[in-house]
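Participant: pasting the sequence and the predicted model now:
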Amino acid sequence: MKPKPGFDETPTTGPLPSESQPTEPEASDISGLAEYSPHFTGHRERLRERFRTGGGEALPDYELLELVLFRAVPRADVKPLAKKLVERFGSFAEAIAAPPARLREIKGVGEAITTEFKLIGAAVERVTRAQMRARPVLSSWSAVIAHCRASMAYADREQFRVLFLDKRNQLILDEVQQSGTVDHTPVYPREVVKRALEVSASAIILVHNHPSGDPTPSKADIQMTKTIIDVAKPLGIEVHDHIIVGKDGHASLKGLRLI
């Protein structure tokens, strides 16, 4: 039989083979994986059961990725691909957050898989934003950090976003203001403050990421923050903090006493 044209393809119709009725493995030119392998259906159910009983903490990163890949690739052994994704990107979180173009560099990853990964990323961001909205931001700082890390920590380009707060420090709007390169994002202080006035914000929290992973603030980060504070203060808008996130952690300019 001819090799399959691609791993991430819509499967042909027909019943799945069972462990009690093994069929001849079919050659695949993707990652050396065999479709219709007699073991993979039982493996999938065993892995799902481990997740149901032990949760995500009971599984290594590649097995969590397998569970995600099951949805996009219904009929193949996806363990080798899951391991390759972790090897390439470093972790479950980094694989899920990787840009589609980089994901597709890996043989076997196509539209179905990239869509599934982006769906999970969007779901996590929406959940963390909802948790942040549940209470005044300043009394739920861990939720703020969790949302910022989920949204930006693994991005491959710098982003600058602003959390706009009302007079009770409840979130009004979470908005990406600018996207830049791997090590620079243009920020226009007057535009930031103008947007705060447009949405009737009484306070703001500045957030940006360092794709290098190291969240240590640069001199430019500190100076830009002070400029925004100088523009915002006469208009009655308080800058609570500037948070920098990266895969290695986060930094707060206020916590570091830099503002």
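Facilitator: Yes, it's here. Numbers count the residues shown, from 1 in each chain.

Participant: can we go C-alpha only for contacts and neighbour counts from here?
Facilitator: Noted.

Participant: for residue 2, see how far away the residue nearest to residue 92 when sequence neighbours are not counted is.
Facilitator: Spatially, and ignoring its direct neighbours in sequence, residue 92 is nearest to residue 61 (5.0 Å; Cα to Cα, 6 or more residues apart in numbering). Separation of residue 61 from residue 2 (Cα to Cα, to the nearest Å) stands at 33 Å.

Participant: more neighbours: those two, which one.
Facilitator: Neighbours per residue, other Cα atoms under 10 Å: of residue 61 and residue 2, the larger number sits with residue 61, 19 against 8.

Participant: wait, the more buried one sits on residue 87?
Facilitator: No. Using Cα atoms under 8 Å, residue 61 is not in contact with residue 87; the gap is 10.3 Å.

Participant: run the chain-centre distance for the top helix by length along the chain.
Facilitator: Selection of the longest helix in the chain by residue count, based on DSSP state H, yields helix 111-133. Its chain's average C-alpha position is 7 Å from that of helix 111-133, according to Cα atoms, centre = their mean, to the nearest Å.

Participant: second structure follows, compare the two:
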Amino acid sequence: MAIGKTPVEDKPDHRHGHRQRLRERFLKAGPDGLADYELLELILFLAIPRRDVKPLAKELISHFGSYAGVLSAETAMLTAYPGLGETAVAAIKSVQASALHLAKAEMASRPVLSNWQAVIGYLQGAMAHLPREQFRVLLLDKKNALLSDELLSDGTVDETAVYPREIVRRALSANASALILVHNHPSGDPAPSRADIVMTKEVLQTCKTVGIHVHDHIIIGKYGQTSFREQGLI
């Protein structure tokens, strides 16, 4: 680097007042008044104080596919992206964590079966943009209130190992009366595979032997989900 040359990450934002105007628009109109890249700009403002971050915000959304895709991207993938330092990555992931905390609190505020949209909203936020397949189980009490959200397996891009006995062990340990199976399809297509259907039947049989009811198996995709119960598969 030439002597006296300012590093790229330290170049000031020459568009005077842009940050203040964007903040004022956000505070007045809320998130619906801003484009996705502008919301991402607001996050990056916190971590990159002296740089025009609009180009970076647009590049990130293009690279990861959407605003949600940026927030959901794995920490290592964000850290490897040019122009993002540790502070910026922490700011992005803290916003995702806050959103998931709020969604989980809403999901847990009422019995799961009467709060279905909140359940789906939480699961979409937590799993829709993962680059690999995850399997988790929502454990419920006798009134179908959420006891815990258990991550059972974190697999590869197209499969994850699921063991019915482990599901039962977790349920019994939590004194759960019922559960909901959940996994994601990184391909984006939430349609169940033959293996998904066979595995679900095995879990149903194993849970039945100990009196644990399986309400549903939900497959999460990037733009939707499939309910085994709605499809008549349970």
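Facilitator: Cool, got the structure. As the structure is a computational prediction, the values presented were derived from the model and not from experiment.

Participant: before we move on, the earlier item: just give me the match in structure 2 for the residue nearest to residue 92 of structure 1.
Facilitator: With TM-score structural alignment defining the correspondence, residue 61 of structure 1 maps onto residue 36 in structure 2.

Participant: do the same with residue 174 of structure 1
Facilitator: That one, residue 174 of structure 1, aligns with residue 149 by TM-score structural alignment.

Participant: residues touching that match, list them.
Facilitator: Contacts for residue 149 of structure 2 were tallied using Cα atoms under 8 Å, 6 or more residues apart in numbering; they are 136-139.

Participant: quick one: it is in a helix?
Facilitator: No. The assignment for residue 149 of structure 2 (DSSP: H, G, I helix; E, B strand; the rest coil) gives strand, which keeps it out of a helix.

Participant: would you confirm that residue 10 of structure 2 contacts residue 50?
Facilitator: Yes. Judged on Cα under 8 Å, residue 10 of structure 2 makes contact with residue 50 at a distance of 5.9 Å.

Participant: mind checking how far the spatially most central residue of structure 1 is from residue 120 of structure 1?
Facilitator: Nearest residue to the geometric centre of structure 1 (Cα atoms, centre = their mean): residue 97, 3.8 Å. Between residue 97 of structure 1 and residue 120 of structure 1 the computed distance is 9 Å (Cα to Cα).

Participant: same question for residue 151 of structure 1.
Facilitator: In terms of Cα to Cα, residue 151 of structure 1 sits 12 Å off from residue 120 of structure 1.

Participant: these two: which has the busier surroundings?
Facilitator: Taking neighbours as other Cα under 10 Å, residue 151 of structure 1 and residue 120 compare with residue 151 leading, 22 against 14.

Participant: wait, that one sits on residue 125?
Facilitator: Yes. Here residue 151 of structure 1 reaches residue 125: they are 5.7 Å apart, a contact under Cα under 8 Å.

Participant: and stretch 196-213 of structure 1, end to end?
Facilitator: 29 Å.

Participant: neighbours of the aligned partner of residue 192 of structure 2 in structure 1, how many?
Facilitator: With TM-score structural alignment as the criterion, residue 192 of structure 2 lines up with residue 217 in structure 1. By other Cα under 10 Å, 19 other residues sit near residue 217 of structure 1.

Participant: repeat that for residue 145 of structure 1.
Facilitator: Residue 145 of structure 1: 21 neighbours (other Cα under 10 Å).

Participant: same question for the one 3 residues further on.
Facilitator: Summarising burial for residue 148 of structure 1: neighbours were counted as other Cα under 10 Å, giving 24.

Participant: do I have it right that it meets residue 242?
Facilitator: No. Counting by Cα under 8 Å, residue 148 of structure 1 stays clear of residue 242, with 11.3 Å between them.
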